[in-house]
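*Asks:* sequence and predicted structure, then a few things I'm wondering about:
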Amino acid sequence: MIVQLSGQVKFPITLDPTVWIFDDRKLTYDEVFNGSEAPEQEEVEDELKRKSLRFDREVYQQKINPPVNKSLTRAEKERIKTETFLMPLQPFIHTSEPDPMVKKAVLVTDNGDHSIDTDDLSNALLLFSIEGKPLKENGPVHLYFEDGSNKEAPITGIKKIIFE
């Protein structure tokens, strides 16, 4: 259930999509492809309050050990159990620091290898959860392009991304 980023990168990394469910960078399928807007105004205000408190806590915690874990609200827990989530791939590519000369990447999947342009890959999203459950069949992740061009037929079963 892991995905490796390797090849001509400064820092090869291993991704564990099962922990992304708690990542703030995740996006819902509806947000990405159906254009539904963020939650209602009330929920947006609650989110701002939570982020403000979290920021205050993190600033304060620079002087305290160990850090306090953020607890999830009931609404967040319910959302995690029922939504379908995608994760942008760009932050992980940025962290691995591919060689600037690299123009192609190979996606190693259960169904063979797929070659893809690195610009397209950096704007891609990885589906890692359907209705709150990790992808076990054809998983651990599916690749979708941001423009939705492969929405009906994503690249599935990705095990490794090799920058060539």
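*Replies:* Looks like it arrived, so ask away.

*Asks:* when you work out contacts or count neighbours from here on, use the C-alpha atoms and nothing else.
*Replies:* Fine.

*Asks:* and the helices in this structure?
*Replies:* For the chain, helices defined by DSSP state H occupy the ranges 29, 41-60, 74-82, 90-96, 118-122.

*Asks:* which of the ones you listed sits closest to Ile2?
*Replies:* helix 90-96 (13.4 Å; CA to CA).

*Asks:* contacts only, for the residue nearest the centre of the chain.
*Replies:* Against the mean C-alpha coordinate of the chain, by CA atoms, centre = their mean, the closest residue is Met87 at 2.0 Å. Neighbouring residues of Met87 by CA atoms under 8 Å, 6 or more residues apart in numbering: Trp20, Arg25, Lys26, Leu27, Leu125, Leu126, Leu127, Phe128.

*Asks:* put this beside the first:
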Amino acid sequence: METIIPIKGKVKYKITLDPGVWIFDDRKVDLNTYFQQEQSQISDLEEYTKSISKHWDREIMEGAVYPPTLKTEVKFQKEKVLTGTFGIPFKPFLENAEPESDAKYVLIECGMEEDVKLTLSEASRVVLGFSKDGKPLTEDGPLHVYYHDGSNSENPIKKVTGFTVE
């Protein structure tokens, strides 16, 4: 099974995706809770500002010393990574490939199964599942594609081998 997934077709930059490294990506989402929570559109600048404000407040209240709670926080995060089910939004990857102005669709290539065609706007809202219970999707992976609303969360698009922008 090939674990490198290309984005090709009518794009300025042909790029490849490696789901094996996404476990370390801060953009990953927990698929067990992602579709239950309300999706809000937060800009990167707003998210950064909130993060810096939280850090600043902590330093003002507690000083620059790391409180003991951070050690348990890190341990919890490590445990979550080893046992969690994760995905990552497709939008940043599609934007980095820069679809050409006449591109309208994204074809999700599914190996021997029937390919799925989505509009560019639909494709930019999907989530790419890359791990289940702390393990990579080796049997029917390396990626599963979930619609933004979770309507196919029980039966995602499986065996994804590539994305072609048309």
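*Replies:* Cool, the structure landed. The model shown is predicted, which means the values in this text are computed figures rather than measured ones.

*Asks:* hang on, the earlier thing: how about the helices of structure 1, which one is nearest Thr109 of structure 1?
*Replies:* Closest to Thr109 of structure 1 of the helices of structure 1 is helix 118-122 (CA to CA; 14.9 Å).

*Asks:* what residues in structure 2 pair up with the closest one?
*Replies:* Using TM-score structural alignment, the residues of structure 2 aligned to helix 118-122 of structure 1 are 120-124.

*Asks:* same thing with stretch 78-88 of structure 1?
*Replies:* Aligned by TM-score structural alignment, stretch 78-88 of structure 1 corresponds to residues 79-89 of structure 2.

*Asks:* which parts of that stretch are buried?
*Replies:* For stretch 79-89 of structure 2, burial by neighbour count (16 or more other CA atoms under 10 Å) applies to Val81, Gly84, Thr85, Phe86, Gly87, Ile88, Pro89.

*Asks:* for the second one, give its distance to Thr69 of structure 2.
*Replies:* Right, the one you point to is Gly84 of structure 2. Going from Gly84 of structure 2 to Thr69 of structure 2 by CA to CA, to the nearest Å gives 22 Å.

*Asks:* returning to that earlier point: let's have the helices of structure 1 in CSV, adding distance to Ala153 of structure 1.
*Replies:* Formatted as CSV, the helices of structure 1 follow (distance: least, CA to CA, whole Å):
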stretch, distance to Ala153 of structure 1
helix 29, 15
helix 41-60, 33
helix 74-82, 22
helix 90-96, 21
helix 118-122, 16
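
*Asks:* looking at these, which is closest to Lys136 of structure 1?
*Replies:* Of all these, helix 74-82 sits nearest to Lys136 of structure 1, with 15.9 Å by CA to CA.

*Asks:* which residues touch that closest one?
*Replies:* For helix 74-82 of structure 1, contacts defined as CA under 8 Å, 6+ apart pick out Ile21, Ile130, Glu131, Gly132, Lys133.

*Asks:* now the angle from it to helix 41-60?
*Replies:* For helix 74-82 of structure 1 against helix 41-60, the angle by axes from the mean of the first three to the mean of the last three CA atoms, to 10 degrees is 100 degrees.

*Asks:* how far off centre is helix 74-82 of structure 1?
*Replies:* 17 Å (CA atoms, centre = their mean, to the nearest Å).

*Asks:* mean per-residue distance, that helix versus structure 2.
*Replies:* For helix 74-82 of structure 1, the mean deviation from structure 2 after alignment is 1.0 Å (mean CA distance after the TM-score superposition for structure 1).

*Asks:* contacting residues for Ser124 of structure 2?
*Replies:* Pro89, Phe90, Lys91, Leu94.

*Asks:* distance check, it against Asp133 of structure 2.
*Replies:* 25 Å.

*Asks:* what of Leu31 of structure 2?
*Replies:* 10 Å.

*Asks:* now the strands for structure 1?
*Replies:* 3-7, 13-15, 27-28, 85-88, 104-109, 112-117, 124-130, 133-134, 142-145, 158-163 (DSSP state E).

*Asks:* and those as a markdown table, adding distance to Asp56 of structure 1?
*Replies:* Output for the strands of structure 1, formatted as a markdown table (distance: least, CA to CA, whole Å):
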| stretch | distance to Asp56 of structure 1 |
| --- | --- |
| strand 3-7 | 34 |
| strand 13-15 | 29 |
| strand 27-28 | 25 |
| strand 85-88 | 26 |
| strand 104-109 | 40 |
| strand 112-117 | 41 |
| strand 124-130 | 31 |
| strand 133-134 | 32 |
| strand 142-145 | 36 |
| strand 158-163 | 38 |
